[in-house]
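Visitor: Got a predicted model here, sequence first, then my questions.
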Amino acid sequence: MIWLAIAVTAVGCYALKLGGLSVPERILRHPATDRIAALIPPALLGALVAVQVLADGRALVLDARVAGLAAAVALLVLRAPFLVVVGGAALVAALVRLL
């Protein structure tokens, strides 16, 4: 049964790749396609961050990770360097867990 699932997944991945390669050039050159393609990575990253910060299994959790995220957002608004943002978020989350 597991090999059937692996085979179906492999065929599906190949079909998805083939579908992407089969898109006509005129559609890829359209300005709307460029705008949509530029918005997809930030939306996916935001969704990933939300799930990692606010979820614990199937439950919604508000803990030190939320404080760390808030600190990271504040540091990003202040245009801090990336390492400062990561370090500051980790420090805030650690201090909140300590309390």
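Guide: Nice, thanks for sending it over.

Visitor: Please count neighbours and contacts with C-alpha atoms only from this point.
Guide: Fine.

Visitor: Report the central residue of the protein.
Guide: Leu45 (2.2 Å; CA atoms, centre = their mean).

Visitor: Please tell me how far it sits from Asp63.
Guide: Distance, Leu45 to Asp63, using CA to CA, to the nearest Å: 20 Å.

Visitor: rewinding a little: mind checking how far the residue nearest to the centre of the chain is from Asp56?
Guide: From Leu45 to Asp56 the distance is 18 Å (CA to CA).

Visitor: And the strands in the protein, which stretches?
Guide: Under the criterion DSSP state E, the chain contains strands at 55-56, 59-60.

Visitor: among the ones you listed, which is the most enclosed?
Guide: Sort the strands of the chain by mean neighbour count, taking mean count of other CA atoms under 10 Å, and strand 55-56 sits at the top with a mean of 12.

Visitor: What is the distance between that one and the centre of its chain?
Guide: Strand 55-56 sits 15 Å away from the centroid of its parent chain (CA atoms, centre = their mean, to the nearest Å).

Visitor: try this one side by side with the last:
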Amino acid sequence: MNATVVAVLALAVGTYAFRLAGPVLDGRVEIPPRVRSLLSTGAVVLLVALLATGALTEGHGFAGWARPAGVLVGAVLALRRAPFAVVVLAAVAVTAGLRAAGAG
């Protein structure tokens, strides 16, 4: 086996063990409410950071104004509880329209 196969197998075993830990430890380990709150907040912060990185950067620089505008339109529609297809299509339309107009 080469190093890539070993790395993939190690990650697969680690992922399975991590997923198995939840059901196995359920009821045996008590997590304080404060820690639960911090874990929830941490997950939101990580998702927002990932969104910001994907929306604002391309390669090693700024992605231009079209992509952040599309993400903003999608976020507003999602907050207004629009159907998912409408959110995606509106974000794509705004981004494509701005790129066609030369806004980048």
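Guide: Noted; the coordinates are in hand. For clarity, every value in this text was computed on a predicted model and none was experimentally measured.

Visitor: before we move on, back to that, to which residue of structure 2 is the residue nearest to the centre of structure 1 aligned?
Guide: By TM-score structural alignment, Leu45 of structure 1 lines up with Leu47 in structure 2.

Visitor: And Leu62 of structure 1, by the same measure?
Guide: In structure 2, Leu62 of structure 1 lines up with Gly64, judged by TM-score structural alignment.

Visitor: related to what we said a few turns ago, of the strands of structure 1, which is nearest Ala94 of structure 1?
Guide: strand 55-56 (17.8 Å; CA to CA).

Visitor: Check what contacts that closest one and list those residues.
Guide: Val61 (CA atoms under 8 Å, 6 or more residues apart in numbering).

Visitor: Relative to structure 2, what is the average displacement of it?
Guide: Strand 55-56 of structure 1, aligned to structure 2 and superposed, deviates on average by 1.2 Å (mean CA distance after the TM-score superposition for structure 1).

Visitor: just the helices in structure 2 please.
Guide: Along structure 2, counting by DSSP state H, helices occupy 3-25, 33-56, 66-79, 84-100.

Visitor: Out of these, which is the most enclosed?
Guide: helix 66-79 (a mean of 19).

Visitor: angle of it against helix 84-100?
Guide: 160 degrees (axes from the mean of the first three to the mean of the last three CA atoms, to 10 degrees).

Visitor: Check which helices and strands helix 66-79 of structure 2 sits against.
Guide: Packing contacts for helix 66-79 of structure 2, counted by 3 or more CA pairs under 8 Å, 6 or more residues apart in numbering; DSSP states H and E, involve helix 33-56, helix 84-100.

Visitor: Export those as TSV, with columns for distance to Ala21 of structure 2.
Guide: Output for those, formatted as TSV (distance: least, CA to CA, whole Å):
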stretch	distance to Ala21 of structure 2
helix 33-56	16
helix 84-100	33
